[in-house]
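> have a look; sequence and predicted model below, questions after that.
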Amino acid sequence: MSIDGLPPLREVIERHGLQAKKALGQNFLLDLNLTGKIARAAGNLSDSTVIEVGPGPGGLTRALLSAGARRVIAIERDERCLAALAEVSNHYPGRLEVISGDALKTDFAALANAASQGGDLVRIAANLPYNIGTELLIRWLTVTDWPPFYQSMTLMFQREVAERIVAGAGSEAYGRLGVLAGWRTEARIAFDVPPQAFTPPPKVTSSVVHLVPRASPLATDVKKLGRVTEAAFGQRRKMLRQSVKSLGGEALLMRANIDPTRRAETLSVEEFVRLTNAV
């Protein structure tokens, strides 16, 4: 059963010889009910250009277009997938732009700027390749301009990473990722995706995370916050006076009015911002 009159994804993969490559962090999502669910989790797409990273054979791409996205810009590093994506593009004339290239070298703000010139809102939706997912998220969370170029991000991660993104102070999963996501966005896990939904099935459950930028996050220097969280969580079992020694140690903590004997995972996002502003 096809949602859009295009061939089933298994057939597309077979015809184009698209066996997933471990080196590219590829796990293709073939269940069109699930790709449709991800597209719906991204919200109303009728006024949006959606940026997608790692479309592979185009399962989520098709779901986004079928759900009414005005346009999709898909960035794909694996040239083997381009012919399959061209078929999707022909099926949705003028609505899919495929960029052959590396997402880590892509200027997303420039892509978004061009889309918003045409009056579109910009959203990011992707089943991110496992090996670059966290790095891309950190880049998107720490852009200089805020509010950022995107209205929302709907992204698939390994469940363990998803838990770190939405974690709050005091939780086992709380760390640098939780501070950055909690500082600048409202993040929640939308739903889980079992391993058998993918080809090849990963060893772990995946989760779709939906992040909406906060209009006015607490004011601080984004690069400094990165340094502070890196130092604090780099030695998370130690007291803060030890872990942030290189940034000023006890004197810094006293200036920020934070007890030097506390540990990083007990500090709220607000306290991390206060600590950063005291550096």
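Arrived safely, thanks for sending.
> CA atoms for contacts and neighbours, from now on please.
Fine.
> correct me, but residue 238 touches residue 260?
No. Residue 238 is beyond contact range of residue 260, at 10.4 Å (criterion: Cα atoms under 8 Å).
> take the one below as the second:
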Amino acid sequence: MKPLPPLREVIAAHGLNASKALGQNFLLDEQLLDRIARIPGPLAGERVYEVGPGPGGLTRALLRAGGEVVAVERDRRCLPALADVNAASDGRLTLIEGDAMAIDEEAVVGRGAHIASNLPYNVGTALLVRWLSGESWPPFWKSLTLMFQLEVAERIVAKPGTSAYGRLAVLAQWRSEAKLAMKVHRSAFVPPPKVMSAVVHLTPKDAPEGVSAAILERITAAAFGQRRKMLRRSLQALPGAVEALERLGIDPERRAETLSVDDFVNLARMLGS
């Protein structure tokens, strides 16, 4: 990387006030950004996909770590600052102007890419669910290193029986390893958000045999969509679900948050057979 001005100077020079409508909060501490960039492991020669780079703080760190970065940004105000990073990157940065929700990620980065991003708050969960969904497994991504509000991060790694445990935990954990890699204080951002943040790291693991992702998603949506109700009530719209619970030895009067990830996997397997 060729030398670049400090991020605060870049933001001031380009008038990049964070957009609340776009869920932006800029992270400027370069040591902290370098720590985040190291979470996926050695990046030398590895492809990395980044959503919402903003002025390019994490982008710089990923490039310093040796990554070949594809960055998607919808805020046109940020493009000149990112063009400067591109010029300093020795050809290792590809910029795409567009909406990450409409991008075919595998088409632009191929298979085996890491995804690393300080995700915009307004689309972070939707993107994660998309990356975790679908019947094809393993996915195109090699790992996910993602910044969320702390509350969302805790929901991703939550264990059964806790208040944070829900649909997101099951979708994240049934065929991935999910861990909370680090917490980030609100004061590290410009402007400071109202809540703490955290980085979650996910890596794919073998998918359980005989389980349809679509069926599992329907079960978790029904079970946690009415999480205060007993499973007998919340799953009654799914044909055969209550009978399958009984065959598995799961009391239909339990609530969704008491079932383990394996319980949901076994239920999906039985309903799909």
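Happy to help now that I have it. From a predicted model like this one, the values you see are computed outputs, not experimental measurements.
> now do stretch 39-57 of the second structure: distance to the chain's middle.
How far stretch 39-57 of the second structure lies from its chain's middle: 14 Å, per Cα atoms, centre = their mean, to the nearest Å.
> no, scratch that, I was asking about stretch 126-136 of the second structure
Worked out by Cα atoms, centre = their mean, stretch 126-136 of the second structure lies 9 Å from the chain centre.
> which stretch of the first structure lines up against it?
Using TM-score structural alignment, stretch 126-136 of the second structure lines up with residues 135-145 of the first structure.
> in that stretch, which residues are buried?
137, 140, 141, 142 (16 or more other Cα atoms under 10 Å).
> again, but for stretch 271-279 of the first structure
Buried residues in stretch 271-279 of the first structure, counted by 16+ other Cα under 10 Å: 272, 273, 274, 275, 276, 277, 278, 279.
> to which residue of the second structure is the third one aligned?
I take that to be residue 274 of the first structure. Counting by TM-score structural alignment, residue 274 of the first structure corresponds to residue 266 in the second structure.
> how is its match assigned, secondary-structure-wise?
helix (DSSP: H, G, I helix; E, B strand; the rest coil).
> just the buried residues of stretch 271-279 of the first structure now: which is nearest residue 212 of the first structure?
Nearest to residue 212 of the first structure out of these is residue 273 (Cα to Cα; 19.6 Å).
> show me the contacts for that closest one.
218, 219, 220, 225 (Cα atoms under 8 Å, 6 or more residues apart in numbering).
> can you tell me how far it is from residue 136 of the first structure?
Distance, residue 273 of the first structure to residue 136 of the first structure, by Cα to Cα, to the nearest Å: 22 Å.
> same deal with residue 83 of the first structure?
According to Cα to Cα, residue 83 of the first structure stands 25 Å off from residue 136 of the first structure.
> so what's the corresponding residue of the second structure for residue 245 of the first structure up against?
For residue 245 of the first structure, the aligned residue in the second structure is residue 236 (criterion: TM-score structural alignment). By Cα under 8 Å, 6+ apart, the contact set of residue 236 of the second structure is residue 242.
> repeat for residue 166 of the first structure
Contacts of residue 166 of the first structure by Cα under 8 Å, 6+ apart are 178, 181, 182, 187, 188, 189.
> spatially, what comes nearest to the first one if we skip its sequence neighbours?
It stands for residue 178 of the first structure. Once flanking residues are discounted, residue 178 of the first structure sits nearest to residue 165: 4.6 Å by Cα to Cα, 6 or more residues apart in numbering.
> any idea which element that neighbour lies in?
In this assignment (DSSP states H and E), residue 165 of the first structure forms part of helix 159-166.
> mean per-residue distance, the next helix or strand after that helix to the second structure?
Sequence order places helix 176-184 as the next helix or strand after helix 159-166 of the first structure, per DSSP H and E. Taken against the second structure, helix 176-184 of the first structure registers an average deviation of 0.6 Å after superposition, with mean Cα distance after the TM-score superposition for the first structure.
> which strands or helices does helix 176-184 of the first structure pack on?
The contact analysis (3 or more Cα pairs under 8 Å, 6 or more residues apart in numbering; DSSP states H and E) places helix 176-184 of the first structure against helix 133-141, helix 159-166, helix 222-234, helix 269-278.
> got the contact list for it?
With Cα under 8 Å, 6+ apart as the contact definition, helix 176-184 of the first structure has outside contacts at 138, 141-142, 164-168, 187, 213-214, 216-218, 226, 229-230, 233, 268-270, 272.
> many thanks, have a good one.
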